[in-house]
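**Student:** Test case, fold it:
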Amino acid sequence: MLDVTVIEDPAAAAASLDPMRAQLLAELAAGPASATMLAGKVGLPRQKVNYHLKALERHGLVELAGERRKGNVTERLMRATAASYVISPLALASVQPDPDRFRDQLSARWLLALGARLVRDVGSLITGAAKARKRLATYALDGEVRFASAADRAAFIEELTAGVSALIRKYDAPHAEGGRSHRIVVAVHPTVKPQADEPQVDHPQVTEPEAPELPQ
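**Tutor:** A predicted model of the protein is given here:
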C-alpha cells in the first residue's frame, strides 16, 4: 500500500468524495476486509457495500487483497490502494488554478494557486514515474519559525528572496546541453493550528515547503 497517491480522474475524484465510499476507503486503509466485515462497521447491507466497493475498484482506489472461503461462499478481501489520497487539480482541469494569470507575492490566493500547481505537477510526476517503473528525485523543506514582530518577518522574507535569487543566478544554466529544468516553490504563511481557538494575525509563523523536481 502506498502512503499517499494522487487522484487525477474526475470520476475517481467523485467516487472518493462520496461520504460512504470515503468511509469505506478509511476502513480499508486500516487493513483488508470483505463486504460482510465492512457492512457491520458502516451500517449498510452487504449488497450495498459490494456496490460501493465495485465502484471504488473500478477507479483503482481499492484492490483485491485475497479471497477466503466462508461456508459455501468465497469472500473477496479488499484493501485500499493507499493510506491517503490527494485530488489533483487535473480532476477539474477546465477550472484549475493558473498562477500565471497574475503574479502577486503577497497574495494568499496566488500562493494557493501555486500550491495547486505543485499538487498537479508532483502528482503527474508520481504517476509517470510509476508507469515507467523509475524513481522520482524530489526534495522538500518544511520548517517553522516564530517571528517576534512583523518587521522581523519582512526582514526574513527580504533575506530569503535575496538568498534564493542569488542561488538561482549562480546555478541557472538555460543553455546547458542535457540540462534539466526544475521548479522552485518557497512559501511563507501563518501556521494553522489544529483547533482554531484564536486568530493568528499578530504573531504569524512560517512553513517553508516544497522544492519539487520536474520531469526528466
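
**Student:** only C-alpha atoms for contact and neighbour calcs from this point on.
**Tutor:** Will do.

**Student:** Contacts for stretch 45-64, please.
**Tutor:** By Cα atoms under 8 Å, 6 or more residues apart in numbering, the residues outside stretch 45-64 that reach it are 11-12, 15-16, 21, 24-25, 28, 35-36, 38-39, 76-82.

**Student:** make it 7 Å
**Tutor:** 12, 15, 21, 35-36, 39, 76-81 (Cα atoms under 7 Å, 6 or more residues apart in numbering).

**Student:** and for comparison, fold this next one:
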Amino acid sequence: MLEVAVIEDAAAAEASLDPVRARLLAELSEPASATMLAARLGLPRQKVNYHLRALERHGLIELVEERRKGNMTERVMRATAASYVISPLALAAVQPDPDRSPDALSARWLLAVAARLVREVGELIGGAAQARRRLATLTIDGHVRFASAAQRAAFTEELAAAVGALVGKYHDESAPGGRDHRLIVAVHPSLDSRASAAPGGKET
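**Tutor:** You can find the predicted model right below:
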C-alpha cells in the first residue's frame, strides 16, 4: 500500500468523492470483505459490492485474497493507498495556470502554484514508480511567528535574497547532462491565525 496516491483521472476522482465510497476507502486501510464492510457501515452487502466494484475499476482498491465460504467466494479488498490527493489534471480544462497572472503576494497565485506542484509531483511519482527509481525531492515545512507586519516584510526580503543568492550560486544553464528542478518557497498564515486575519480582527 502506498502512503499517498495521486488521482489524475476525472472518473476516478468522481468515484473517490462519493460519500459512501470515500468511507469505504477509509475503512479499507485494512483488508476487509464486502460482508465485513456492510456490517460496519450498516449497508446492504449488494450495495457495498456495487461501490467496491467501482473503486476497483478505477484502481483505488485492490484484491488481497479470495476465500471460499461454502459455495461462495469472498473477495478481500484493500485500498491501494493510505490517503489520496486529487490532481488538477482531473479538472484539466479548468485547472489553475500559475503563468496566467504571476504575483508573489497573491494568495490565489500561491494556490495556483501549489496546484501545479501537486500535478507535477504526481506525474513524477508515477514515472519514478514505473522506472523503479527513487524520486529526489526536498521538503521543508516550518513555523515562524512574526512580532509585526514589519518583521514579516523584513523576513520576506531576506528570504528572497537568500534564495536568490543560492540559485545564482548553483544554477548552471549550460551544464551538460544537467536537469532542471523547480523551486517553490511559500509563506502564509497558519490556520490557527485565522482569528487575527478575520474582518474586524487585528492582523500582525
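
**Student:** What is the most widely separated pair among the contacts of stretch 45-64 of the first structure?
**Tutor:** Greatest spatial distance among these (Cα to Cα): A12 and T36, at 23.7 Å.

**Student:** Is the residue nearest in space to the middle of the first structure within a helix or a strand, and which one?
**Tutor:** Closest residue to the average C-alpha location of the first structure: V86 at 3.9 Å, with Cα atoms, centre = their mean. Under the criterion of DSSP states H and E, V86 of the first structure resides in strand 85-87.

**Student:** again with G60 of the first structure
**Tutor:** Per DSSP H and E, there is no helix or strand for G60 of the first structure.

**Student:** quick one: what's aligned to it in the second structure?
**Tutor:** Using TM-score structural alignment as the criterion, G60 of the first structure maps onto G59 of the second structure.

**Student:** Could you measure from that match over to D18 of the second structure?
**Tutor:** As judged by Cα to Cα, to the nearest Å, G59 of the second structure and D18 of the second structure stand 15 Å apart.

**Student:** coming back round to it: now the match of G60 of the first structure: how far from D172 of the second structure?
**Tutor:** In terms of Cα to Cα, G59 of the second structure sits 41 Å off from D172 of the second structure.

**Student:** before we move on, what about R21 of the second structure?
**Tutor:** 48 Å.

**Student:** neighbour count winner among the two?
**Tutor:** R21 (20 against 12; other Cα atoms under 10 Å).

**Student:** tally of neighbours for the spatially closest residue to that one that is not a sequence neighbour?
**Tutor:** In space, and not counting its chain neighbours, R21 of the second structure is closest to H51: 6.2 Å by Cα to Cα, 6 or more residues apart in numbering. Neighbours of H51 of the second structure under the rule other Cα under 10 Å: 19.

**Student:** Then K193 of the first structure?
**Tutor:** Count around K193 of the first structure with other Cα under 10 Å applied: 10.

**Student:** Have a look at how far, on average, the helix ranked longest in the first structure is from the second structure.
**Tutor:** Across the first structure, the longest stretch assigned as helix under DSSP state H is helix 108-132. Overlaying the second structure shows helix 108-132 of the first structure at a mean distance of 0.5 Å from the equivalent residues (mean Cα distance after the TM-score superposition for the first structure).

**Student:** Against the second structure, what's the mean shift for the following helix or strand past that helix, could you check?
**Tutor:** The first helix or strand that comes after helix 108-132 of the first structure along the chain, using DSSP H and E, is strand 145-146. Between strand 145-146 of the first structure and its aligned stretch in the second structure, the superposed structures give an average distance of 0.6 Å (mean Cα distance after the TM-score superposition for the first structure).

**Student:** Which secondary structure elements does strand 145-146 of the first structure sit against?
**Tutor:** Applying 3 or more Cα pairs under 7 Å, 6 or more residues apart in numbering; DSSP states H and E, one finds that strand 145-146 of the first structure contacts strand 205-206.

**Student:** what's in contact with the strand it packs on?
**Tutor:** Contacts of strand 205-206 of the first structure (Cα under 7 Å, 6+ apart): 144-147, 188-191.

**Student:** again, 8 Å this time
**Tutor:** With Cα under 8 Å, 6+ apart as the test, strand 205-206 of the first structure has contacts from 143-147, 188-191.
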